[in-house]
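S.K.: Please work out how this folds:
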Amino acid sequence: MTNASKATARPLLEVQGIDVFYGAIHAIHGLSVIVNEGEIVTLIGSNGAGKTTALGAISRLLPIRSGDVLLDGRSLGSVPPHDVVRLGLAHVPERRRIFADLTVTENLEMGAFTVRSTADIASRMDEMFELFPRLAERRKQFGGTLSGGEQQMLAVARALMQRPRILLLDEPSMGLSPLFVERIFDIIETINKRGVTILLVEQNAHMALAIASRGYVLKNGMIVDQGSGARLRSDESIQAAYLGAH
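M.R.: The predicted structure is shown next:
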């Protein structure tokens, strides 16, 4: 990964008016989001707002009823999830979902499933151990025996083994101690500075907006506000609803 340049106005990910259903339930209503190359963009909203569903639809894990998702101008509408990864989009799901019965090293190898060169896999793994020294210390340890914070690091590192252009992160701070929350957000900023564009879903709206260039507010499956991270963070209605202000 190379050092990130400042975010430009060139869209890398374009979500164009997508609708997502769970059976008869209309979960996502005409969602439109743009993530420019080099940005950190966050989706915030209360529990049940549709944030996780939105990420699942973008990464093709959930079907889209209407609308489209473009990655660098290419429609992902008919692209299967494993090929979405090959095109440069990686998704770290909610609750990590690492392979508990595999070692740290084996989890990282699984993340490089599209890479054919053994030397390339080894190089990428060295890069992950440099970025996540704690994983290097536990490389032979089974994933299920790691702490919650270590499992989150492993989930992120596994996704980065693909060297994605854009990383979707779903609630990376969920269930972590305050110390690990700080560490995870530091890691997110470091990854972005190394050249990876990020779309972040995060319940900790205060910290998400602090590192995001832009944000979208999702309510009942619809975008109800959007703007710079700084503007949303200072908005009194956003503070009252999502930042714990009264």
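S.K.: CA atoms for contacts and neighbours, from now on please.
M.R.: Will do.
S.K.: Now do the strands in the chain.
M.R.: Taking DSSP state E as the criterion, the chain carries its strands at 11-22, 25-36, 40-44, 66-71, 74-75, 89-92, 166-170, 197-201, 214-219, 222-228.
S.K.: Now tabulate those strands in CSV and tack on distance to residue 123 and mean neighbour count.
M.R.: Supplementary listing: the strands of the chain in CSV, determined by distance: least, Cα to Cα, whole Å; neighbours: other Cα atoms under 10 Å:
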stretch, distance to residue 123, mean neighbour count
strand 11-22, 26, 19
strand 25-36, 28, 19
strand 40-44, 26, 27
strand 66-71, 27, 18
strand 74-75, 29, 14
strand 89-92, 19, 25
strand 166-170, 20, 25
strand 197-201, 21, 26
strand 214-219, 33, 23
strand 222-228, 37, 15
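S.K.: out of those, which comes closest to residue 156?
M.R.: Nearest to residue 156 among the strands of the chain is strand 89-92; the distance by Cα to Cα comes to 6.2 Å.
S.K.: What is the closest one packed up against?
M.R.: Strand 89-92 sits against helix 148-160, strand 166-170, with contacts defined as 3 or more Cα pairs under 8 Å, 6 or more residues apart in numbering; DSSP states H and E.
S.K.: 10 Å - rerun?
M.R.: Based on contacts counted as 3 or more Cα pairs under 10 Å, 6 or more residues apart in numbering; DSSP states H and E, the elements that strand 89-92 packs against are helix 51-58, helix 81-86, helix 148-160, strand 166-170, strand 197-201.
S.K.: Between strand 166-170 and the helix ranked longest in the chain, find me the angle.
M.R.: In the chain, assigned by DSSP state H, the helix with the most residues is helix 178-193. Taking axes from the mean of the first three to the mean of the last three Cα atoms, to 10 degrees, helix 178-193 and strand 166-170 form an angle of 160 degrees between their directions.
S.K.: Enumerate the positions of helix 178-193 that are buried.
M.R.: 180-181, 184-185, 187-188, 191-193 (16 or more other Cα atoms under 10 Å).
S.K.: Can I get these in CSV including distance to residue 81?
M.R.: Written out in CSV, the entries for those read as follows (distance: Cα to Cα, whole Å):
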residue, distance to residue 81
180, 30
181, 29
184, 26
185, 27
187, 25
188, 23
191, 23
192, 23
193, 26
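S.K.: Going by distance to residue 121, which of the residues you listed wins?
M.R.: residue 191 (18.6 Å).
S.K.: this one next, for a side-by-side:
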Amino acid sequence: MTGPETGPGPQGRRMLFVVGLHRSGTTLLSKLLARHSQVSGLQDTGAPMDEGQYLQDVIPRIGGVGALAFRKGFHRTEASPLATPEAARQLWQAWAPHWNLEKPVLLEKSPPYITATRLLQYYFPDAAFVLITRHPFAQAMAISKWSANRPAFQFVTNWLICHEVFAADSRHLKQSMTIRYEDFCAAPEDGLRRICAFAGLPPEDLLDREIRSSNAKYFAQWNDPARLRLGRAQTAAIRLAYGRRLARWGYDTRV
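M.R.: Alright, predicted model coming up:
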């Protein structure tokens, strides 16, 4: 399927999407990138976390933190009924008022779009995508306060499905890169330089705070049987089942 027809749109500006599941570092990363002199992020919109998903009605929102992969229609591509030139124009018109259109790079981040990159590329053919990942055990415990009635291992399953969908979709994307939250926290300046180079941006000093990983406290929660609500045998089975799939992302089940 071809891209949308020529019409209202970025017209010489580049779209940069930061994607990743909730509590994976998307907000941290997008706010730092938005400090670049050539980047405009969605700011002061009144929407939760200034996420573009709340500022439009073109792509139906899928609720459920930690359960995206279990929702009908969570994977969206250029084959979707949503992939029309009119939808592309409507999405641009919904987002454009919230950017500084004098900047050459326009940034957006919404966690559910981790499985909608191909649809977004249909809307914006020259878009670039940055995925930030976080160890799923830490991410699971970080979001558990919002979904306390569901066991944490379901969040890990959701993480795996969503990231494996992104990995498959990335073969269809013109421009995509992945950075790990852990690596970014260990060397944020290097991470920002890499992303700027990927996005065609000159290097700038974007750090405005000390960056520290909070994984340790979440790993402690994961290893607390009472908190995880799983027996040793169940935990061992989960680690065995997830081990090979997590290793592909550079993660170990022993934390």
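S.K.: Overlay the chains and give the TM-score.
M.R.: Comparing the chains after superposition, counting by TM-score structural alignment, normalised by the length of structure 1, produces a TM-score of 0.30; 120 aligned residues with a Cα RMSD of 5.6 Å.
S.K.: before we move on, back to that, just send the helices and strands packed on strand 89-92 of structure 1 back as JSON lines, with distance to residue 36 of structure 1 too.
M.R.: Below are these laid out as JSON lines (distance: least, Cα to Cα, whole Å):
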{"stretch": "helix 51-58", "distance to residue 36 of structure 1": "15"}
{"stretch": "helix 81-86", "distance to residue 36 of structure 1": "18"}
{"stretch": "helix 148-160", "distance to residue 36 of structure 1": "19"}
{"stretch": "strand 166-170", "distance to residue 36 of structure 1": "10"}
{"stretch": "strand 197-201", "distance to residue 36 of structure 1": "8"}
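S.K.: what's the closest of the ones you listed to residue 67 of structure 1?
M.R.: Residue 67 of structure 1 sits nearest to helix 51-58 of all those, at 10.8 Å, using Cα to Cα.
S.K.: Quick check: residue 207 of structure 1 touching residue 182?
M.R.: Yes. Between residue 207 of structure 1 and residue 182 there is a contact under Cα atoms under 10 Å: 8.9 Å.
S.K.: From the contact counts, what lies against the helix ranked longest in structure 2?
M.R.: If each helix of structure 2 is counted by residues according to DSSP H, the longest one is helix 152-170. Helix 152-170 of structure 2 sits against helix 117-123, strand 128-133, helix 136-143, strand 176-180, helix 225-228, helix 232-247, with contacts defined as 3+ Cα pairs under 10 Å, 6+ apart.
S.K.: So which of the ones you listed is nearest residue 152 of structure 2?
M.R.: Of all these, the one in closest proximity to residue 152 of structure 2, counting by Cα to Cα, is helix 136-143 (5.8 Å).
S.K.: Direction-wise, compare the closest one with helix 232-247 and give the angle.
M.R.: Here helix 136-143 of structure 2 points in a direction 110 degrees away from that of helix 232-247 (the same axes, to 10 degrees).
S.K.: so how far does stretch 136-152 of structure 2 reach from one end to the other?
M.R.: Its first and final residues considered, stretch 136-152 of structure 2 spans 10 Å by Cα to Cα, to the nearest Å.
S.K.: So which elements touch the longest helix of structure 1?
M.R.: Under the contact definition 3+ Cα pairs under 10 Å, 6+ apart, helix 178-193 of structure 1 sits against strand 40-44, helix 118-131, helix 148-160, strand 166-170, strand 197-201, helix 205-211.
S.K.: the inter-axis angle of the fourth one versus strand 11-22?
M.R.: Orientation of strand 166-170 of structure 1 against strand 11-22 (the same axes, to 10 degrees) gives an angle of 40 degrees.
S.K.: so residue 108 of structure 1 touches residue 127, yeah?
M.R.: No. In this structure, residue 108 of structure 1 sits apart from residue 127 without contact. The criterion is Cα under 10 Å, and the distance is 11.2 Å.
S.K.: Would you mind telling me which of the two has the busier surroundings?
M.R.: For residue 108 of structure 1 against residue 127, the residue with the higher neighbour count under other Cα atoms under 10 Å is residue 108, and the figures read 28 against 16.
S.K.: ok, now how distant is the more buried one from residue 197 of structure 1?
M.R.: Here residue 108 of structure 1 is placed at a distance of 21 Å from residue 197 of structure 1 (Cα to Cα).
S.K.: again with residue 56 of structure 1
M.R.: Counting by Cα to Cα, the separation of residue 56 of structure 1 from residue 197 of structure 1 is 17 Å.
S.K.: same question, residue 85 of structure 1
M.R.: From residue 85 of structure 1 across to residue 197 of structure 1, the span is 14 Å (Cα to Cα).
S.K.: so residue 225 of structure 2 touches residue 236, yeah?
M.R.: No. Judged on Cα under 10 Å, residue 225 of structure 2 makes no contact with residue 236 at a distance of 11.8 Å.
S.K.: re the thing from before, buried sites along the longest helix of structure 2?
M.R.: 152-153, 155-167, 169-170.
S.K.: Okay, residue 110 of structure 1 and residue 166 of structure 1: tell me how far apart.
M.R.: Residue 110 of structure 1 sits 19 Å away from residue 166 of structure 1, taking Cα to Cα as the criterion.
S.K.: can you check residue 67 of structure 1 too?
M.R.: Computed with Cα to Cα, the distance linking residue 67 of structure 1 and residue 166 of structure 1 is 20 Å.
S.K.: again, but for residue 118 of structure 1
M.R.: Counting by Cα to Cα, the separation of residue 118 of structure 1 from residue 166 of structure 1 is 24 Å.
S.K.: cool, residue 210 of structure 1 as well?
M.R.: In this structure, residue 210 of structure 1 lies at 19 Å from residue 166 of structure 1, with Cα to Cα as the measure.
S.K.: What distance do you get for residue 232 of structure 2 to residue 197 of structure 2?
M.R.: Counting by Cα to Cα, the separation of residue 232 of structure 2 from residue 197 of structure 2 is 45 Å.
S.K.: cool, residue 176 of structure 2 as well?
M.R.: Looking at residue 176 of structure 2 against residue 197 of structure 2, where the rule is Cα to Cα, the gap reads 12 Å.
S.K.: which of these two has more neighbours?
M.R.: Of the pair residue 176 of structure 2 and residue 197, residue 176 is the one with more neighbours under other Cα under 10 Å, namely 22 against 12.
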